[in-house]
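A.B. asks: any chance you could fold what I've pasted below:
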Amino acid sequence: MALFGSKSILGIDLGTSGIKIVELSRIGGGRFDLKNYGVLDFIPKDKSVPKLDDQILISGLKDLLNKGKFLTKDTTASISSFLTFTTIIEMPYLSEKDLGKAIPFEARKYIPIPLQEVVLDWSIINVKQAGDHTNVEVFLAAVPKDQTERYKNIFISAGLNLKALELENIALSRALRGDNISPLAIVNLGGRSTSITVFDDQFERISRNYEVGGFEVAKALSETLGVSFEEAEKIKKTEGLKSGSSGFAIISPLIDLIILEAKKVVSNYEENKKVRINKIILAGGQANMPGLRNYFAEKMGKETLLGDPFKNVSYNKVLEPVLTTLKSSLSVAVGLAMRKI
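C.D. replies: Predicted coordinates:
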């Protein structure tokens, strides 16, 4: 779902902890060729969440683009999940024209800010019989207009040709799910927060954001062990949740909070829809933390995989060691670059 509307396209994930760019070209048969990629991390100088003004983001984009020598300026970018309002509503079947008129009235019940202040988009995701009449399930998405304008200004100022803004979770699904239509959950562990999203029959069904991410983990390590924030980041990335690691007792309670939320989201969906979710996919910059996948699988009691956004992407095998480390953090950017525009 695009919120507005080459041979290659840039997918740009503009986050609070960094900028990720992936350039892909479509080679047919559902496969892509990796042309280029770039990553710029924003390292906090203290133990407070980094506040990035637009000029820092524009400057960071320009720097990354100049150093990366990308082949195109055509861009699809993501809107972060914590800036969006999404829900699924069920309505009697109408023509698309009549649905378009009716949905804004229904949306007022679910969107917590005035509709004139948001960009509203919708898609029919299911049609089902309800007795002697037909109902449709409609996925609603709303993003504050001031945020869409802000994003457009950032990318234009960086010299890019913004083709579309897309919801972060949709890009994640495209990169990680492929043609899998069975119910599964994607846990996206970012720098600032974690999103837990259930997908069923290729559509987002429920999503929750939890305000614990990689920053909180590093902050806890720094304060408890009495080390610098930079040293805490190293411990998180090299030791993580390995058994016997110096940070295990510090990190595990924070991960347990995320797992508790994931269990709630998954079990609620299973109970309400009478289905079974058997697979969890981990994504995001924190997903590569040593020991995390096994810890998550044990606590969730479900098959847990590290998401691989490059499974349908061809690339020079010389890059294998680097991409193995980066692939989880590049999931959103890859999904954006895969989008048809």
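
A.B. asks: please make it C-alpha for all contacts and neighbour counts, starting now.
C.D. replies: Noted.

A.B. asks: pretty sure Gly244 sits in a helix.
C.D. replies: No. Going by DSSP: H, G, I helix; E, B strand; the rest coil, the assignment for Gly244 is coil, not a helix.

A.B. asks: burial check on it, number of neighbours?
C.D. replies: Per other Cα atoms under 10 Å, the neighbour tally for Gly244 reads 10.

A.B. asks: now it: how far from Pro290?
C.D. replies: Distance from Gly244 to Pro290, counting by Cα to Cα, to the nearest Å: 12 Å.

A.B. asks: any idea which helix or strand carries the nearest residue to Arg276 once chain neighbours are set aside?
C.D. replies: Computed as Cα to Cα, 6 or more residues apart in numbering, the closest residue to Arg276 that is not its neighbour in sequence is Glu270, at 5.6 Å. Here Glu270 sits within helix 248-273, counting by DSSP states H and E.

A.B. asks: run this one through as well so I can compare:
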Amino acid sequence: EQVYLFNLRLEKPGLENVREGIELSLEEYIPITAQDAIFDYELLSEDEQSLKLQVAAIPKNVIEEYLSVFKNSMISARSFELEAQAIVRCVIEKGDLETYMVVDFGKKRTGIFIISRGIVIFTSTLDIGGAMLSSMIQKDLKISFEEAEKKKKEYGLKRNAVNTEVFSVLLNGVSVLRDEIEKHFIYWHTHKDEEGKDRPPIKKVILCGGDSNLIGLSEYFSVSMKINVEIANVWVNMVETEKNIPEINFNQSLAFATTLGLALRDFEHD
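C.D. replies: All right, here's what the predicted structure looks like:
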């Protein structure tokens, strides 16, 4: 939520240094000065007249805080990366250039990312997570948080006589998340890109994160949003699960999308 991501087109005539060109344009796109920002870029496309870049910028003081933590821990930091980029590297099959929405539903927050042609185009963070759902059950049923967590995992969005109370509470919570996801989904399809062109349609929504395995969640999103929604396969770029079954079970693996994506970056750069 502290990183700014945007596309920028730089004209080649008069351009001597790409980084200097970005620095001069930075304040048109983000609410911090170039002096107070650290940025990096990726070349998206190029023609005779211009360069199309994706720029990621972050306040310098945020990076300094992270660096101080590593320094005090006697760890040397080699690089930093957007969480969205790591997750997408993990859950989208390498070479797949379709457009997807990835929803990382974690314990305390949810990340929403849109990827197209292998590039993260949009990111957003919501203060909605699995712990919020458990707290809602705890309050409504007047039970401990641990009991609420257990009921959430056991029943989820299964609608039956045993689960009536939990279903009702969870439905209220996940409908808030659904509304936020749908808002971004609609915005993407109703607004043109920076060059005034129509955006490619989102092919499907992919769920990952430690709480994305909530029973019935993907089905609820799929039916209510009328789009294909599926649970991520975090091993898609690492192992052939038909031949080798990872020791960690599928549901647990969903919480490690960021970690696995960061590990895959080393393989890409080696």
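
A.B. asks: mind listing the helices for the first structure?
C.D. replies: Taking DSSP state H as the test, the helices found in the first structure are 54-68, 96-107, 145-157, 168-176, 214-225, 229-238, 248-273, 292-300, 320-326, 331-337.

A.B. asks: average gap between the third one and the second structure?
C.D. replies: So the one you mean is helix 145-157 of the first structure. Averaged over the aligned pairs, helix 145-157 of the first structure sits 2.7 Å from the second structure after superposition, using mean Cα distance after the TM-score superposition for the first structure.

A.B. asks: what's that helix packed up against?
C.D. replies: helix 54-68, strand 118-130, strand 161-167 (3 or more Cα pairs under 8 Å, 6 or more residues apart in numbering; DSSP states H and E).

A.B. asks: the residue nearest to Arg276 of the first structure pairs with which position in the second structure?
C.D. replies: Using TM-score structural alignment, the equivalent of Glu270 of the first structure in the second structure is His189.

A.B. asks: dump the helices and strands packed on helix 145-157 of the first structure to a markdown table, plus distance to Ser8 of the first structure and mean neighbour count.
C.D. replies: A markdown table is the format used below for these (distance: least, Cα to Cα, whole Å; neighbours: other Cα atoms under 10 Å):
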| stretch | distance to Ser8 of the first structure | mean neighbour count |
| --- | --- | --- |
| helix 54-68 | 15 | 16 |
| strand 118-130 | 26 | 15 |
| strand 161-167 | 12 | 20 |
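
A.B. asks: hang on, the earlier thing: ok, so what distance separates the match of Glu270 of the first structure from Asp198 of the second structure?
C.D. replies: His189 of the second structure sits 8 Å away from Asp198 of the second structure, taking Cα to Cα as the criterion.

A.B. asks: now Tyr187 of the second structure: how far from Ile137 of the second structure?
C.D. replies: On the measure of Cα to Cα, Tyr187 of the second structure and Ile137 of the second structure end up 32 Å apart.

A.B. asks: the inter-axis angle of the helix holding Glu270 of the first structure versus helix 214-225?
C.D. replies: 150 degrees (axes from the mean of the first three to the mean of the last three Cα atoms, to 10 degrees).

A.B. asks: just the buried residues of helix 248-273 of the first structure, please?
C.D. replies: 248, 250-252, 254-255, 258-259, 261-263, 265-267, 269 (16 or more other Cα atoms under 10 Å).

A.B. asks: surely the residue nearest to Arg276 of the first structure and Lys263 touch.
C.D. replies: No. With contact defined as Cα atoms under 8 Å, Glu270 of the first structure does not count as touching Lys263 (10.3 Å).

A.B. asks: in CSV, list the helices and strands packed on helix 145-157 of the first structure along with distance to Thr87 of the first structure.
C.D. replies: CSV is the format used below for those (distance: least, Cα to Cα, whole Å):
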stretch, distance to Thr87 of the first structure
helix 54-68, 29
strand 118-130, 10
strand 161-167, 13
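
A.B. asks: ok, and the closest non-adjacent residue to Ala175 of the first structure?
C.D. replies: Gly335 (4.3 Å).

A.B. asks: what lines up with the one you found in the second structure?
C.D. replies: When the second structure is aligned by TM-score structural alignment, Gly335 of the first structure is paired with Gly261.

A.B. asks: alignment lookup: Ser8 of the first structure to the second structure.
C.D. replies: For Ser8 of the first structure, the aligned position in the second structure is a gap, per TM-score structural alignment.

A.B. asks: how about the contacts made by the counterpart of Leu305 of the first structure in the second structure?
C.D. replies: Matched to the second structure by TM-score structural alignment, Leu305 of the first structure sits across from Glu230. Going by Cα atoms under 8 Å, 6 or more residues apart in numbering, Glu230 of the second structure touches 204-207, 218.

A.B. asks: so Trp122 of the first structure makes contact with Val136?
C.D. replies: No. When contacts are counted by Cα under 8 Å, Trp122 of the first structure is not listed as touching Val136 (12.0 Å).
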